[in-house]
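>>> Just a sequence and a predicted model for now, questions to come.
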Amino acid sequence: MPDTTMRTAAPARTVIPIAPAEAAEPRNRQRQRLAFQVAFFALFVFAPVFDLFRYDLDADHAWLLGMEWRLGLDEFLAGRESATVAGINIIVRLFLPLFAAAGVFLWAAWKWGRMYCGWLCPHFSVVETINKLMVRASGKPSVWERHRLPPWKVDGSPTRVDVRWWAVVVPAAIGFAFLWAVVLLTYLLPPAEVYGNLFRAELTRNQLIFISAATTVLSLEFLFARHLFCRFVCAVGLFQSLAWMANRNAMVVGFRRARASDCARCLPERQSACDAVCPMRLRPRNIKRHMFTCTQCRQCIDACGQTQNDNPNGPLLAWVKDEAARQNEAGFRAQKER
């Protein structure tokens, strides 16, 4: 629907209409997202325990939904089947399921962007948790951030920084890293063996080396390179972003540029709440290609809705898709040309 407010404000100028932002959704959307993250993190931890998905190096086969998942090569190795049958088994039991799962995953990313990252990914939930703890300790969500975040919360209350929170930040990062290391090992070895050896303090040499090395690397990553990993290293995120960028109709955070002055004043000293809350340290009002790693967590949208709660014109940010997404990008190009 064209933005009639924009045409009324500037009737003599040619303006490309941008679909108006939808009304802010209830604030419980973030609680909903948190519930999804917690549930998926629990699935990540317990999937090997219940043989929902893992590969057993000892048994040399995978487990899927409680059942053994083999490639059907035993008969071929025993000389009772031909290479042709073995090849068909590999295609049917390995490549077709993988391609089907990848196809569904990339289709979802093509349509909605990096929703998996923002709503399910167990790594991103750790990123957000440590971000919040680090903000309490230093006023910055990352040690690489040049400036502190605005000293106000979205609701206008002051943000308090206390260096004593570092006593929580570091143990939390190490604790998450240790948990990840142990869980990753259970995807490769029987969980009962790993957890049993861990609780009895009888880890084998290889198990101890794996857990120690993984904990060290992940601790450093969680403390110093969380956002860098998500933005430049994670292959899962990269392929989602590429699929998303290929679809001009894909869901994106839309911005009502005609009311940019309202946006600049949503926090004191002309600072913007949407910039402050983005866990990926992006500028949500930017053009799509500069939002390449957006995780669709909609924290910027909810922050905008809260700061503009008393504005009769409503928020400036909202999810848009299809023609509205195209017009949103056209608005950026028109602004640049002027």
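The structure has been received and is ready for your questions.
>>> Please count neighbours and contacts with C-alpha atoms only from this point.
Noted.
>>> Quick check: buried residues in whatever helix or strand residue 219 lives in?
Using DSSP states H and E, residue 219 sits within helix 205-224. By neighbour count on 16 or more other C-alpha atoms under 10 Å, the buried set for helix 205-224 is 207, 208, 210, 211, 214, 215, 218, 219, 220, 221, 222, 223.
>>> burial measure for residue 56, as a count.
19 (other C-alpha atoms under 10 Å).
>>> Pull the contacting residues for it.
Residue 56 makes contacts with 62, 63, 187, 188, 189, 190, as judged by C-alpha atoms under 8 Å, 6 or more residues apart in numbering.
>>> among those residues, which are in strands?
When DSSP state E defines the strands, the subset of those inside them is 62, 63.
>>> Tell me the most packed of the contacts of residue 56, by neighbour count.
Tallying neighbours with other C-alpha under 10 Å puts residue 187 at the head of the contacts of residue 56, with 23 neighbours.
>>> mind listing what that one touches?
Here residue 187 is in contact with 48, 53, 54, 55, 56 (C-alpha under 8 Å, 6+ apart).
>>> List just the nearest of the residues you listed to residue 129.
Minimum distance to residue 129 across these is 24.0 Å, recorded for residue 48 (C-alpha to C-alpha).
>>> Run a quick neighbour tally on the closest one.
Neighbours of residue 48 using other C-alpha under 10 Å come to 27.
>>> just checking, residue 54 is part of a helix?
No. Counting by DSSP: H, G, I helix; E, B strand; the rest coil, residue 54 falls outside a helix, being strand.
>>> Second structure follows, compare the two:
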Amino acid sequence: MSGKAARLQRRRLATRLAFFALFVLAPPLDLFRLDLTRGHFVLFGWDWTLGLEPFLRGEIGAGEVTVNLLLRGLLPIVLVVGVFFWVSWRWGRLYCGWLCPHFSVVELINGLMRRAGGRPSLWEREPLPQERPDGTRERRDRRWWWAVWPAVGGFAFLWALVLLTYLMPPAEIYGGLLRGGLGRYETVFLAAATAVFTIEFALARHLFCRYGCAVGLFQSYVWMANRRAMVVGYDRTRAEACADCLGHCEHVCPMRLKPRAIKRRMFACVQCARCIQACDETRARHGDEGLLTWVRDACALDVSWRDIGRPYVCTAPDCFLRHRDRLHGRAATWKNPSVSSGTG
């Protein structure tokens, strides 16, 4: 692994581990949870209510309760959604690839399944090549299946347990679990949620991320609306370099996408940069640079605007297309797509 790629993936691993720990520990530390027994949120140890109780007791008027609703209810929602929208607009599904605890489990189980049988999911038709991007061979052993299924079941139970602590007092849940005295409804919730997550982690991990996760779909739709947002760009002017490659960029993608495609076919990209890393390592063996890189602004239009009938060529001064003069014999004249589409 090249130094730059290694540092990038180490940073991504660090952010994912940190957020995973935060996801698990937030309820018992009273950092954030919705306590159904008390009927309100708990934020950093404080009760976060809408301030309706004084109004119901006749202590404040309609004007004050309206201000409370705006400041304690609407404003936080607008701020959170606004920040999420801005990040998605500029960088796409950055949360999914760099923070999401569910996606961390997806990648882990994908890796275990690949070690066990060469397929990152049960739906893969053929085993992936054993050759890694750096030229080494992947060692596979069917005994890894003994790690796959405990991981699937273990993370499913952990997910169900953590979600329950977001809704009920964590001390009661963990205490009851240790004593073997959980309530009836808590036990039913744990059993049902564990069963659902087990099926999802075993059969539909990346499918859920692509088509079933509301948070992920929101990011994707916002990202697709911005043609200049950061996206993985493919230097198609050097496409002949891919002739002797096994398609490592596609094999390492945890979402099972084809990174060399145009943007609309990369709808579910999580910006994990594993395809970029794989291409860099593959081309480094030939003393060359990778063909995949993150691009944005004018260069991003070559990925988002280019399509059948629109052979757009990036004309930015630092264009990532090394030999753009090969396309149609010369660099095309850039024309602002917003003139005809109304979209920037």
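Nice, I can see it. All figures in this text were calculated on a predicted structure; none of them were measured in a lab.
>>> Any idea what the TM-score comes out to?
The TM-score (TM-score structural alignment, normalised by the length of the first structure) is 0.88; 312 aligned residues with a C-alpha RMSD of 1.9 Å.
>>> And the contacts of the helix holding residue 219 of the first structure?
Residues contacting helix 205-224 of the first structure (C-alpha under 8 Å, 6+ apart): 126-127, 130, 142-144, 170, 173-174, 176-178, 180-182, 185, 194, 229.
>>> From the residues you listed, which land in strands?
Using DSSP E, the subset of the contacts of helix 205-224 of the first structure located in strands is empty.
>>> Is it possible to mark the buried ones in those residues?
Neighbour-count burial (16+ other C-alpha under 10 Å) applied to the contacts of helix 205-224 of the first structure gives 126-127, 130, 142, 170, 173-174, 176-178, 180-182, 185, 194.
>>> and which of these is nearest to residue 99 of the first structure?
Among those, residue 185 lies closest to residue 99 of the first structure (C-alpha to C-alpha), at 25.4 Å.
>>> Give the aligned equivalent of the closest one in the second structure.
Mapped onto the second structure by TM-score structural alignment, residue 185 of the first structure lines up with residue 164.
>>> List the contacts of that match.
Applying C-alpha under 8 Å, 6+ apart, we find residue 164 of the second structure in contact with 173, 186, 189, 190.
>>> one step back: now the two most distant members of the buried ones among the contacts of helix 205-224 of the first structure.
142 and 194 (33.5 Å).
>>> And the helices in the stretch 151-300 of the second structure?
Ranges of helices in the stretch 151-300 of the second structure, per DSSP state H, counting those that start in this stretch, are 170-179, 184-203, 205-207, 214-225, 248-251, 274-284.
>>> and the second one, which stretch of the first structure?
Mapped onto the first structure with TM-score structural alignment as the criterion, helix 184-203 of the second structure occupies residues 205-224.
>>> That stretch against the second structure, how far on average?
Its matched residues in the second structure lie on average 0.6 Å from stretch 205-224 of the first structure after superposition (mean C-alpha distance after the TM-score superposition for the first structure).
>>> Report the aligned residue range of the second structure for the helix or strand containing residue 98 of the first structure.
Assigned by DSSP H and E, residue 98 of the first structure falls within helix 96-112. Mapping helix 96-112 of the first structure onto the second structure (TM-score structural alignment) gives residues 75-91.
>>> same question, stretch 286-296 of the first structure
Stretch 286-296 of the first structure corresponds to residues 261-271 of the second structure when matched by TM-score structural alignment.
>>> Ends of that stretch, what's the gap?
Using C-alpha to C-alpha, to the nearest Å, the span of stretch 261-271 of the second structure from its first residue to its last is 14 Å.
>>> buried residues in that stretch?
So, applying 16+ other C-alpha under 10 Å, buried residues of stretch 261-271 of the second structure: 262, 263, 266, 267, 268, 269, 270, 271.
>>> where's the closest residue to the first one other than its chain neighbours relative to residue 328 of the second structure, distance?
When you say that, I think you mean residue 262 of the second structure. Nearest non-adjacent residue to residue 262 of the second structure, counting by C-alpha to C-alpha, 6 or more residues apart in numbering: residue 303, 5.0 Å away. Separation of residue 303 of the second structure from residue 328 of the second structure (C-alpha to C-alpha): 17 Å.
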